[in-house]
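**Q** here is a sequence with its predicted model. Questions after.
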Amino acid sequence: MPIDDKDFVKLNYTGRVKETGDVFDTTYEDVAEEAGIKNDQKDYHPMVLAVGSSQLIPKLHDEIKGLEVGDKKTVEIPCEDAFGKRDPSLIKLIPMKEFKRQNIKPFVGMPLTLEGNPGVVRTISGGRVRVDFNHELAGKDIVYDLEIVDTIQDDAEKIKGLIEVY
């Protein structure tokens, strides 16, 4: 039976940057380990997805609709439909004295959160720190390999699966 909005499915996936092939997320432990992104705090197994919800990029929901259990599909998503284009206004120059005032020693590649916004230090020069608040995948076309493992009918299993995701 084809999958539609509001169906609950168990989904395996691997997300890659199209240009480089770098894996940024997966439900497969061996793939995560091979890509160097394995997180020991994460359980690797099919995720429970409420189709049409805000759990994934909207374009992925569109691609999942119509698939059936056992189907596999590779989906290419342009940056505009994924994590957006890079926005130059989200790159900020912050005076080094602001960091010193808070006893922070910034370094290139340092992740930080300012006013609730996650960012990454890109450069440090001339007493200024350039921080990029764009999503790390902004401006990148991505590819997802999807596999529909199962559908879920039992309400208790749906709730349990959603709790694991969040």
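**A** Great, that's in hand.
**Q** contacts and neighbour counts: CA atoms only from here.
**A** Will do.
**Q** pull the longest helix from the protein.
**A** Ranked by number of residues, the top helix in the chain under DSSP state H is helix 155-165.
**Q** list the buried residues for that helix?
**A** If you call a residue buried by 16 or more other Cα atoms under 10 Å, then helix 155-165 has these buried ones: 158, 161.
**Q** same check, this time on stretch 65-82
**A** Within stretch 65-82, the residues that qualify as buried are 67, 68, 69, 72, 75, 76, 77, 78, 79, 82, counting by 16+ other Cα under 10 Å.
**Q** taking those one by one, which sit in strands?
**A** Under the assignment DSSP state E, the buried residues of stretch 65-82 contribute 72, 75, 76, 77 to strands.
**Q** tell me where this structure has helices.
**A** Counting by DSSP H, the helices of the chain are 29-35, 58-64, 96-101, 155-165.
**Q** nearest to residue 142, out of these?
**A** Evaluated over the helices of the chain, closeness to residue 142 peaks at helix 58-64, with 11.1 Å, by Cα to Cα.
**Q** try this one side by side with the last:
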Amino acid sequence: MQAGNDKVVSIDYTLTNEEGQVLDTSEGRQPLAYLHGSGNIIPGLEQALAGQEAGAELAVEVAPKDGYGERDPSLVQPVPRSNFPEGADVPVGAQFQAQTPNGPRLVTVVEANDETVTVDGNHPLAGQPLKFQVKVVEVRDATAEEKEHGHVHGPGGHNH
């Protein structure tokens, strides 16, 4: 069976950056299972996996536009310190969910002083080319419930 729309694809993977630093891996964990065609993984990786069968091993390079997008400078913004609880520790590198006009967004603190806290709403991997080593472990038909919900359910059904 080949990976394609409405198939559940399970993969083992290692993600590295251009310098070869491991950013994420399924090693030591269960394979990552996703519903192909539902936008559950980055587009460039999903495109490379289309048509693959269990046992396939491939190296995939994903350009930023097909990964987490290009960096958007407008997503780096100073926020008045007064928007945070008084005395709150807001260290550089801290991440939190901010409410935006487009819904919740994960932001990272990139600078902080007594007056402002500068946050970056870009994904931490935005603008970076990504390299995946992938092995397709299994491809199966999605259940009707998985297709309806748009994601894979674990053993025993969904838990949301």
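**A** Looks like it came in fine. Small disclaimer: the values here were computed from a predicted structure and weren't measured.
**Q** can you give me the TM-score here?
**A** Remark: TM-score between the superposed chains equals 0.79 [TM-score structural alignment, normalised by the length of structure 2]; 148 aligned residues with a Cα RMSD of 2.5 Å.
**Q** re earlier: quick one: which of the ones in strands among the buried residues of stretch 65-82 of structure 1 is nearest to residue 56 of structure 1?
**A** Residue 56 of structure 1 lies nearest to residue 77 out of these, by Cα to Cα, at 12.3 Å.
**Q** how about that closest one, what's its match in structure 2?
**A** Residue pairing (TM-score structural alignment): residue 77 of structure 1 is matched to residue 62 of structure 2.
**Q** with residue 130 of structure 1 instead?
**A** In structure 2, the residue matched to residue 130 of structure 1 (TM-score structural alignment) is residue 118.
**Q** residue 74 is in contact with that match, correct?
**A** No. Taking contacts as Cα atoms under 8 Å, residue 118 of structure 2 lies outside contact range of residue 74: 11.8 Å.
**Q** more neighbours: these two, which one.
**A** The residue with more neighbours, out of residue 118 of structure 2 and residue 74, is residue 118; 19 against 9, by other Cα atoms under 10 Å.
**Q** can you pull the contacts of the more buried one?
**A** Counting by Cα atoms under 8 Å, 6 or more residues apart in numbering, residue 118 of structure 2 makes contact with 76, 77, 78, 79, 109, 110, 111, 112.
**Q** what sits closest to the first one if chain neighbours are left out?
**A** Distances taken as Cα to Cα, 6 or more residues apart in numbering put residue 120 closest to residue 76 of structure 2, at 4.2 Å, once the chain neighbours are dropped.
**Q** from what I see, the one you found and residue 110 are in contact.
**A** Yes. Between residue 120 of structure 2 and residue 110 there is a contact under Cα under 8 Å: 6.6 Å.
**Q** quick check: the aligned residue in structure 1 for residue 108 of structure 2 vs residue 8 of structure 1, distance?
**A** Taking TM-score structural alignment, residue 108 of structure 2 has residue 120 as its aligned residue in structure 1. Distance check for residue 120 of structure 1 against residue 8 of structure 1: by Cα to Cα, to the nearest Å, it reads 35 Å.
**Q** re earlier: between the helices of structure 1, which gets nearest to residue 46 of structure 1?
**A** Between residue 46 of structure 1 and these, the tightest spacing by Cα to Cα is seen for helix 155-165, at 9.6 Å.
**Q** which residue is nearest the centroid of structure 1?
**A** Geometric centre of structure 1, nearest residue: residue 25, 6.4 Å, by Cα atoms, centre = their mean.
**Q** wait, what's in contact with it?
**A** Contacts for residue 25 of structure 1 (Cα under 8 Å, 6+ apart) come out as 14, 15, 16, 32, 37.
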